[in-house]
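[1] Here is a sequence together with a model predicted from it:
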Amino acid sequence: MTTVLVEHGTVRTGRRVLTDGWVLLRDGVVTALGEGAAPAPDRAAAEVVDASGATVVPGFVDLHCHGGGGEQFGGTGEAAVRSARTVAATHRAHGTTTLVASLVSRPPAELRETVAALADLVGDGVLAGVHLEGPWLSPLHRGAHDPALLQPPAPADVEDLLRAGGGAVRVVTLAPELPGGLDAVRRVAGSGAVAAIGHTDADAELARAAVDAGARLATHLFNAMPPVHHRAPGPVVALLEDERVVVELIADGVHLHPLTVAHAAHSAGPRRTALVTDAMAAAGGADGDYLLGDLHVEVRGGTARLAPGGSIAGSTLTMDRALAFAVHEAGLDLDDALAAATSVPAGLLGRADRGHLEPGATGGAVLLDAELRVLRVLA
């Protein structure tokens, strides 16, 4: 058993702030915390980490990530597992200890094989689940998805993929306007997974109908959906206004302007805003040429775009940078931004053990410097 005592930091548990605080973790699980001096027996038995000048926060939770460290989620068998471990390790180094593996559009039979390959990693806690982003998406707002693979959600395919990997699928993004779309939302929600609205041409009324059917998440709000118009508010306004919906925001300055991040976060409120990376293989790496699914992506200046075409193809974002952008560029309150990177997405996944630093939390702790850069990850 590994026991670590973090002391003399500002501890933001997600529920309170401890000045000159300490946190005791055993194998990444919070067992005790407080202010001032830690109990002598605990201190004597632990590796002691001096967090003076640092902020101690819960491990980050990312609902939407496709890759990192030069690898992407996908494939089959041991190759899929090796790639997934590389992606998880890359984002873990940047503070993300709870990661959902997002898969781009592929044929349903191939997706089933990938989900089955990743199921053990979900069971072991390396991954928090699998997110199917496609193939049930609108060709009008396909983003970096192969249009040849997009299709309406056939009930048999939906049921098959929801059963794959023993329930490893935790999030499903789909366009509710497709034939069978609302029924698919009901099936996903009924399975216990999170139904998400994204890559959609739905209007406001249909977006509301999808929420009534059980959708609870807006996939990368604003991106891959109709823009807001004063006479046609579209899905963006409908989803921001609905108290039942959590909205994803990609806070990288490429997908969204800082003012847009601020406006959406203030409109939804701190209980309904989730920062996500939508990261692809180049996250944590260098500019160059990569793949997203089978599509070629050029990363230049840290921005990923399809080649050819120029459509944004995911991001090179890590969650520590998303947090810093939300605070320093968009002007969000630190505690609100932390909630968007921890407790809100954890709650959406039904993980009461993640996203906070109170006793029993299993997501570990992250030490941040004054610029919100990661100093150390303890998980």
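    Structure received.
[2] Going by C-alpha atoms from here, please, whenever you check contacts or count neighbours.
    OK.
[3] Tell me which stretches of the stretch 251-379 of the chain form strands.
    Taking DSSP state E, counting those that start in this stretch as the criterion, the stretch 251-379 of the chain contains strands spanning 273-276, 288-292, 295-300, 303-306, 365-368, 374-378.
[4] will you turn those strands into TSV that also has mean neighbour count and distance to residue 203?
    Output for the strands of the stretch 251-379 of the chain, formatted as TSV (neighbours: other Cα atoms under 10 Å; distance: least, Cα to Cα, whole Å):
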stretch	mean neighbour count	distance to residue 203
strand 273-276	30	21
strand 288-292	20	28
strand 295-300	19	29
strand 303-306	23	27
strand 365-368	26	40
strand 374-378	19	40
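[5] JSON lines for these, including distance to residue 52?
    Putting the strands of the stretch 251-379 of the chain into JSON lines (distance: least, Cα to Cα, whole Å) gives the following:
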{"stretch": "strand 273-276", "distance to residue 52": "27"}
{"stretch": "strand 288-292", "distance to residue 52": "38"}
{"stretch": "strand 295-300", "distance to residue 52": "37"}
{"stretch": "strand 303-306", "distance to residue 52": "35"}
{"stretch": "strand 365-368", "distance to residue 52": "10"}
{"stretch": "strand 374-378", "distance to residue 52": "12"}
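[6] could you pull out the helices for the stretch 101-250 of the chain?
    Under the criterion DSSP state H, counting those that start in this stretch, helices of the stretch 101-250 of the chain are mapped to 108-124, 155-163, 181-191, 204-213, 234-241.
[7] Any idea which of those gets closest to residue 44?
    Residue 44 lies closest to helix 108-124 among those, at 30.5 Å (Cα to Cα).
[8] With respect to residue 116, which of the strands of the stretch 251-379 of the chain lies nearest?
    Smallest distance to residue 116 across those (Cα to Cα): 20.1 Å, for strand 288-292.
[9] Contacts for that closest one next, please.
    Residues outside strand 288-292 that contact it (Cα atoms under 8 Å, 6 or more residues apart in numbering) are 70, 72, 104, 144, 280-282, 296-300, 313.
[10] for stretch 219-235, same thing?
    For stretch 219-235, the surrounding residues in contact (Cα under 8 Å, 6+ apart) are 141-143, 173, 196-207, 236-237, 247-250, 255, 276.
[11] And stretch 163-173, by the same measure?
    Stretch 163-173 has contacts (Cα under 8 Å, 6+ apart) with 112, 115-119, 122, 129-134, 136-137, 161-162, 188, 192-199, 219, 349.
[12] give me that answer again for 7 Å
    Contacts to stretch 163-173, defined as Cα atoms under 7 Å, 6 or more residues apart in numbering, come from residues 112, 115-116, 119, 122, 129-134, 162, 193-198, 219.
[13] Give me the secondary structure label for residue 7.
    Taken by DSSP: H, G, I helix; E, B strand; the rest coil, the conformation at residue 7 corresponds to strand.
[14] Second structure follows, compare the two:
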Amino acid sequence: MSKYIFAETFFLEEKVEGPGFLEIKDGIFGSFSENSPDAAAEIIDYTGYWIAPGLVDTHIHGFRNHDIMDNDFEGLNQISKGLLYCGVTSFLPTTLTSSTEELNHVVEMIGTNYKKVRGAKIKGIFLEGPFFTEKHKGAQNTKYFCDPSVDLLKVWQKLSNDSIKKIAIAPERNGAAEFIEYAVGEKIAVALAHSDATYEEAKQAVEKGASIFVHTFNGMSPLHHRVPGMAGAAMNLKDVFAEIICDGHHVHPAAANILMNARGRNQTVMVTDCMMAGGMPEGNYQLGEFPVEVKAGAARIEGGSLAGSILQLKEAVKNVVDWGIATPEEAIYMASTAPAKSIGLDGECGKIAEGHSADFIVLNPDLNLIATYLDGVCRYHLRKEGVR
């Protein structure tokens, strides 16, 4: 039996429509029509509201006092449920640089349990490290840094039940080219991060198949007019995606706008890089092995370096519109369809399209989250104050 969502505006695949009716049948999106369905049909009325795809966070380390590196299924489940408050319906649990043994355990835990979580859907694993270099280490532990290893990736992919969808490396490390070719051949998106690579080294990595720049401007060689660096590559190379953290701390709004203008909003991916303090009060937390202080809206390790964020993806959408650097349609795209495309999963999430799982969010015209739906079922509603 079909039911229908009525709303003022629908952010559909490649277009905005409305007012109208969106069909949902057995948890799957059906067709959109401006005409009323049969009088006997069930209609969920969101008059005055906007319907958008569920958001997709492809770079997130934790939430609500839980960290992916805790290697704890219940913590993973709580992150998954908490993300429904953020408008996120799909995500990639993201690891940190750590020992081989610890990463073995974490990817195995996720690969064994990812289908059991009760909130936002896990679409795979993002391995952020350990194949980085020291100069732009950020909050990654340098004692575990090493050259890219196909053998290690094979082990992690086997332990995770083939769940690894994205891995970040520094392209100047020995063996990077061969590693990239292998990973891409296994349908793993290769991202470039925590690197002092030259523009030419980044370009060579992209030519081998790397396709994502991680948290652009952060943890990479900067743009200089004579030495374009990784940041210049993120803005100038063709057919790649550039992540950006739009919390107002990691990147100035003007710099975010420059990236979006250069890269194109269809290839700019908004991520949170959120750590365990997301959704929690200010205070002291951990990011992997590092103590972190959260103060004035930012998470920092000793010495003042940023340590991920406490950003929620729904806030990033609202921020870029409030900053005047994106329209609502562009902002929603950068937080849903673009992330899904960057990891090759836009065939199953990140857009409202006939045949896709009915994962969507309800927003008011100020871009505040009202409700989150998974498979056509309301799992969070602001007025009812809670996740079900």
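    Thanks, I have the structure now. Worth saying up front: this structure is predicted, and the values here are computed from it rather than measured.
[15] And the TM-score, once the two are fitted together?
    After superposition, the two chains reach a TM-score of 0.93 (TM-score structural alignment, normalised by the length of the first structure), with 370 aligned residues with a Cα RMSD of 1.7 Å.
[16] circling back: right, so of the strands of the stretch 251-379 of the first structure, which gets closest to residue 259 of the first structure?
    Using Cα to Cα, these put strand 273-276 closest to residue 259 of the first structure, at 14.8 Å.
[17] corresponding residues in the second structure for that closest one?
    Counting by TM-score structural alignment, strand 273-276 of the first structure pairs with residues 268-271 of the second structure.
[18] again with stretch 216-223 of the first structure
    Residues 211-218 of the second structure are where stretch 216-223 of the first structure lands when matched by TM-score structural alignment.
[19] How far does the matching stretch sit from its chain's centre?
    Distance of stretch 211-218 of the second structure from its chain centroid, counting by Cα atoms, centre = their mean, to the nearest Å, is 12 Å.
[20] how much space between the closest residue to residue 179 of the second structure other than its chain neighbours and residue 180 of the second structure?
    The shortest distance from residue 179 of the second structure to any non-neighbouring residue, by Cα to Cα, 6 or more residues apart in numbering, is to residue 150 (5.8 Å). Applying Cα to Cα, to the nearest Å, the value for residue 150 of the second structure to residue 180 of the second structure is 9 Å.
[21] Look at the two and report which has more neighbours.
    residue 180 (28 against 17; other Cα atoms under 10 Å).
[22] Could you verify my assumption that that one touches residue 206?
    No. Using Cα atoms under 7 Å, residue 180 of the second structure makes no contact with residue 206, being 8.9 Å away.
[23] what ranges do the helices span in the stretch 251-388 of the second structure?
    In the stretch 251-388 of the second structure, the helices defined using DSSP H, counting those that start in this stretch lie at 253-263, 313-322, 328-334, 337-342.
[24] Which residues lie in contact with residue 47 of the second structure in this structure?
    6, 7, 8.
[25] close enough to count as contact, the second one and residue 50?
    Yes. Using Cα under 7 Å, residue 7 of the second structure makes contact with residue 50 at a distance of 6.1 Å.
[26] Give me the three-state assignment for residue 14 of the first structure.
    Three-state assignment for residue 14 of the first structure (three-state DSSP): coil.
[27] For residue 321 of the first structure, see how far away it is.
    In terms of Cα to Cα, residue 14 of the first structure sits 19 Å off from residue 321 of the first structure.
[28] related to what we said a few turns ago, the match of strand 273-276 of the first structure vs the first structure, average offset?
    Here the mean offset of stretch 268-271 of the second structure against the first structure after fitting is 0.6 Å, by mean Cα distance after the TM-score superposition for the first structure.
[29] Identify the nearest residue to residue 221 of the second structure in space, disregarding sequence-adjacent positions?
    Closest residue to residue 221 of the second structure apart from its sequence neighbours, by Cα to Cα, 6+ apart: residue 196 at 4.7 Å.
[30] mind listing what the counterpart of that neighbour in the first structure touches?
    Residue 196 of the second structure maps onto residue 201 in the first structure when the alignment is built from TM-score structural alignment. Shown in contact with residue 201 of the first structure (Cα under 7 Å, 6+ apart): 138, 140, 141, 225, 226.
[31] Show me which of those is closest to residue 87 of the first structure.
    residue 141 (26.6 Å).
[32] ok, that closest one - contacts?
    Each residue near residue 141 of the first structure by Cα under 7 Å, 6+ apart is listed here: 199, 200, 201, 224, 225.
[33] export those residues to TSV and tack on distance to residue 329 of the first structure?
    Output for the contacts of residue 141 of the first structure, formatted as TSV (distance: Cα to Cα, whole Å):
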residue	distance to residue 329 of the first structure
199	26
200	28
201	30
224	23
225	24
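[34] distance of residue 340 of the second structure from residue 123 of the second structure?
    Note on residue 340 of the second structure: its distance to residue 123 of the second structure, by Cα to Cα, is 10 Å.
[35] How about residue 25 of the second structure?
    As judged by Cα to Cα, residue 25 of the second structure and residue 123 of the second structure stand 22 Å apart.
[36] higher neighbour count, these two?
    Using other Cα under 10 Å as the criterion, residue 25 of the second structure and residue 123 rank with residue 123 on top: 24 against 17.
[37] Matching that one against the first structure, which residue comes up?
    Aligned by TM-score structural alignment, residue 123 of the second structure pairs with residue 128 of the first structure.
[38] And the helices of the stretch 251-388 of the second structure: which comes nearest residue 34 of the second structure?
    Closest to residue 34 of the second structure of these, according to Cα to Cα: helix 328-334, at 19.5 Å.
[39] Return the mean post-superposition distance for the closest one against the first structure.
    Overlaying the first structure shows helix 328-334 of the second structure at a mean distance of 1.5 Å from the equivalent residues (mean Cα distance after the TM-score superposition for the first structure).
[40] who touches that helix?
    Helix 328-334 of the second structure is contacted by residues 11, 265, 266, 268, 269, 270, 317, 320, 321 when judged by Cα under 7 Å, 6+ apart.
[41] Which residue numbers in the first structure does it align to?
    Going by TM-score structural alignment: helix 328-334 of the second structure matches residues 334-340.
[42] For the matching stretch, what is the distance to the chain centroid?
    For stretch 334-340 of the first structure, the distance to the chain centre is 14 Å (Cα atoms, centre = their mean).
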